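1. Just the structure for this:
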Amino acid sequence: MLRRKPTRLELKLDDIEEFEGVRKDLEVRAAAGEEAAAAAAAATALALGTEHKSREQLVNERIGYKPQPKAGGRAAHFGTFEF
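-> All right, here's what the predicted structure looks like:
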């Protein structure tokens, strides 16, 4: 493989102006996307109403899995003995 000298890159005023224009355009698009996402989330929350379920609960219902509640506290760890 032949080696060559590094190429020198020069930053021109036109390049800087083009970069700033593209960056502003992306910021405007991102802001519009965030507003649309917030509106969609609000609409989804209204549609779900009081029956809001987590993703895990929806999947469990779909596959027919009914998890048993876990017993908490020390008594569950040591049988019926209480300390």
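2. From here on, just use CA atoms for contacts and neighbour counts.
-> Fine.
3. first vs last residue of stretch 43-62, how far apart are they?
-> In stretch 43-62, first residue to last residue: 23 Å (C-alpha to C-alpha, to the nearest Å).
4. Let's see this one next, to set against the first:
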Amino acid sequence: MLRRKPTRLELKLDDIEEFESIRKDLENRKKQHEEVDLVGANNVDGAVALSSDSKSREQMIHDRIGYKPQPKPNSHTAQFGNFEF
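-> As a prediction, this is how the structure comes out:
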């Protein structure tokens, strides 16, 4: 492995301003997220109902990821076509 001399990094005013703006954006998002969590925590009955109903939870997950399951046919003719046994 080749060794080289360390490079010098300089902190510029533009870099500091960019860092501050990104930090403020992240703090604002965090505050908004906490506010949403607080509103959801105040509605305890709704949270219990959502956690106990697994179908609605499953449906919420499917909606979030964009999964739309197709119902499976239960008849044998649908599975095997028009074959008769």
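5. Next one: the counterpart of residue 31 of structure 1 in structure 2 from residue 37 of structure 2, what distance?
-> In structure 2, residue 31 of structure 1 lines up with residue 31, judged by TM-score structural alignment. Taking C-alpha to C-alpha as the measure, residue 31 of structure 2 falls 10 Å from residue 37 of structure 2.
6. and what of residue 59 of structure 2?
-> For residue 59 of structure 2, the distance to residue 37 of structure 2 equals 21 Å [C-alpha to C-alpha].
7. check which helix or strand covers the residue sitting nearest the centre point of structure 2.
-> Nearest residue to the geometric centre of structure 2 (C-alpha atoms, centre = their mean): residue 64, 7.5 Å. Per DSSP states H and E: residue 64 of structure 2 is located in helix 54-65.
8. Which stretch of structure 1 lines up against whichever helix or strand comes after that helix?
-> Following helix 54-65 of structure 2 in sequence order, the next helix or strand is helix 76-80 (DSSP H and E). Counting by TM-score structural alignment, helix 76-80 of structure 2 pairs with no residue of structure 1.
9. Quick check: which helices or strands does helix 76-80 of structure 2 pack against?
-> Applying 3 or more C-alpha pairs under 8 Å, 6 or more residues apart in numbering; DSSP states H and E, we find helix 76-80 of structure 2 packed against no helix or strand.
10. Return the distance of that helix from the chain's centre.
-> Offset of helix 76-80 of structure 2 from its chain centre (C-alpha atoms, centre = their mean, to the nearest Å): 38 Å.
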